[in-house]
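S.K.: here are the coordinates; sequence isn't available:
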């Protein structure tokens, strides 16, 4: 299996692997994006809350690639939830990125404590889609109850739900729900980078099963994990600022995991989330002003 793109539920194609720039300092973002595009990435994932959309746009322009060749994904932060605020948030992000159209825009969090605002924001995304300002819309970090509520209140089925997903936290019920609605599962922390910060946890990069599989293919554990996502039909957004790691994470289309190897990775799930509990993300605790362009 060597698919480098996935067709979303509205017919738009998204590159399977994207470069993530979460916690990438603005001064490092331009070079990371340039390197990613140089080695073959055609999908960059950013967010208003990351504070580096300007630099993502700069890196894309510096690459010399035509705008249509690069799939840009960004996210609306909870500070800009609400119908009118979300419409304006698009304007801010588009101006920072230096583009007129954004390929995929998603709501960064479900904000369960004020879910009516989330619904209003998603309706704004639906309007942006109808107006041709975005090519696809989606959500991030939604749990089953949030997704079901959203589907009941809105018209456009999200194209993606970007969630924490790596061998130690696989959210299989969430993946099954996505599949039943034609929603693409998109993995953040796809190589388990977050596990390196979890007290008492073994990093996925040090996992004996993953290391053994990597040795059998002459690859790294990180490459095995990205390949696992690709073979299981997910989109993956690995993050790095190091040129060699950026290239390594994309170099996964020349080998294939066996069914037994995939099953062994599937068996590593611990069910332990590394990111914050979704209900803890409230405007009182996490809202901050997203600056104008």
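M.R.: Received it, and whenever you're ready, just let me know what you need. No experiment lies behind these values; they were computed from the predicted model shown. Numbering: from 1, shown residues only.
S.K.: Going by C-alpha atoms from here, please, whenever you check contacts or count neighbours.
M.R.: Fine.
S.K.: The closest residue to residue 249 other than its chain neighbours: neighbouring residues, count only.
M.R.: Excluding its sequence neighbours, the residue lying closest to residue 249 (CA to CA, 6 or more residues apart in numbering) is residue 223, at 5.6 Å. Counted with other CA atoms under 10 Å, residues neighbouring residue 223 total 22.
S.K.: secondary structure class for residue 104?
M.R.: The three-state assignment at residue 104 reads strand, by DSSP: H, G, I helix; E, B strand; the rest coil.
S.K.: list the contacts for the residue nearest to residue 249?
M.R.: 214, 248-252 (CA atoms under 8 Å, 6 or more residues apart in numbering).
S.K.: ok, now how distant is it from residue 213?
M.R.: 10 Å (CA to CA, to the nearest Å).
S.K.: Also residue 19?
M.R.: 24 Å.
S.K.: Have a look at those two and say which one is more surrounded.
M.R.: Between residue 19 and residue 213, counted using other CA under 10 Å, residue 19 has the larger neighbour count: 25 against 21.
S.K.: how close does that one sit to residue 237?
M.R.: 5 Å.
S.K.: Pull up the overlap in contacts between those two.
M.R.: With CA under 8 Å, 6+ apart as the test, residue 19 and residue 237 both reach residue 45.
S.K.: In the chain, mark out all the strands, start to finish.
M.R.: 5-7, 13-15, 19-20, 43-45, 71-76, 102-107, 134-140, 160-164, 184-188, 235-237 (DSSP state E).
S.K.: okay, pairing it with this:
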């Protein structure tokens, strides 16, 4: 099952807020839900999924393993806890959320545990997040071709990760874009505003469509039903090659997510 190009992110959403967001999204037709152990909302996401009545085989659910659980003996028990919280017997995709800080846990150990979890049916697919080219290359070498299905990274018009995107594409690894709207910063960009008007679209729809047209999966989050519904329409918006190039020209290397002690050596 390939990664759906459009999904719902749940970063920073807690309690009833995330229950409402996931519930509304599923009712509107979202079928790809992205969460993580460190978000502290897996149980609430699972509650919303269970109450939705959407058949499990129509859903694509992703979670991410936090850094303290990357060891050979820690990873699988932590994943089993995530499954219990989510009320699921299997994930569709499990990611390494961040590389082990200072390589305290060898990547080979983490990937061996992740592949074992896949072999036991705890997840259908595996991948990584926040991996620069060097670490992605190492992960592919350790796992073999075709095993790492995605690298989830910050990617938006102001930070396009072009070298990483080119390498991932050459290896058949799909990029999943998080922070696609750059915390909302790109929504006020004069070019984005002008193009949105030209296409009779919202700025968010325009930027999400730009990312998907480049072949990236997107996982925007929202707590408002109107925005959830509006964002869905980005799936059918097609931009001209010239307008894609104009948005591409907004690149300025503006990284917004760079946590001290966690961030690797970026490309």
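M.R.: That came through fine. Quantities reported herein were computed from a predicted structural model and do not represent experimental measurements.
S.K.: TM-score of the superposition?
M.R.: Scored against TM-score structural alignment, normalised by the length of the second structure, the superposed chains reach a TM-score of 0.94; 262 aligned residues with a CA RMSD of 1.5 Å.
S.K.: Put together TSV for the strands of the first structure, with distance to residue 148 of the first structure on each row.
M.R.: As requested, those are exported to TSV (distance: least, CA to CA, whole Å):
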stretch	distance to residue 148 of the first structure
strand 5-7	22
strand 13-15	24
strand 19-20	27
strand 43-45	25
strand 71-76	20
strand 102-107	15
strand 134-140	12
strand 160-164	12
strand 184-188	15
strand 235-237	21
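S.K.: Can you say which of these is nearest to residue 153 of the first structure?
M.R.: strand 134-140 (14.3 Å; CA to CA).
S.K.: about what we covered before: which one of the contacts of residue 223 of the first structure is nearest to residue 282 of the first structure?
M.R.: Relative to residue 282 of the first structure, the closest of those is residue 249; by CA to CA it sits at 33.1 Å.
S.K.: Tell me how many other residues surround that closest one.
M.R.: 26.
S.K.: Now do the contacts for it.
M.R.: Contacts of residue 249 of the first structure by CA under 8 Å, 6+ apart are 222-223, 226, 238.
S.K.: Trace it over to the second structure, please.
M.R.: Alignment note (TM-score structural alignment): residue 249 of the first structure maps to residue 231 of the second structure.
S.K.: Next: residue 232 of the first structure.
M.R.: Residue 232 of the first structure maps onto residue 214 in the second structure, by TM-score structural alignment.
S.K.: Return the distance of its match relative to residue 156 of the second structure.
M.R.: 11 Å.
S.K.: just residue 189 of the second structure next, same as before
M.R.: Distance from residue 189 of the second structure to residue 156 of the second structure, by CA to CA: 12 Å.
S.K.: out of those two, which sits in the busier spot?
M.R.: Ranked by neighbour count (other CA under 10 Å), residue 189 of the second structure and residue 156 place residue 156 first, with 28 against 12.
S.K.: What's the match for the more buried one in the first structure?
M.R.: With TM-score structural alignment as the criterion, residue 156 of the second structure lines up with residue 166 in the first structure.
S.K.: quick revisit: what number of residues lie near the match of residue 232 of the first structure?
M.R.: 12.
S.K.: How about residue 67 of the first structure?
M.R.: Residue 67 of the first structure has 12 nearby residues by other CA under 10 Å.
S.K.: and what of residue 141 of the second structure?
M.R.: Residue 141 of the second structure - counted by other CA under 10 Å - has 12 other residues nearby.
S.K.: Residue 19 of the second structure now?
M.R.: Residue 19 of the second structure, neighbours per other CA under 10 Å, totals 23.
S.K.: any idea how far it is from residue 52 of the second structure?
M.R.: The value you get for residue 19 of the second structure to residue 52 of the second structure, if CA to CA is used, is 10 Å.
S.K.: again with residue 132 of the second structure
M.R.: Distance from residue 132 of the second structure to residue 52 of the second structure, by CA to CA: 37 Å.
S.K.: Of those two, which one has the most company?
M.R.: Neighbour count, other CA under 10 Å: between residue 132 of the second structure and residue 52, residue 132 has more, with 22 against 15.
S.K.: in terms of contact, does that one touch residue 165 like I think?
M.R.: No: with contacts counted by CA atoms under 8 Å, residue 132 of the second structure stays clear of residue 165, the gap being 10.0 Å.
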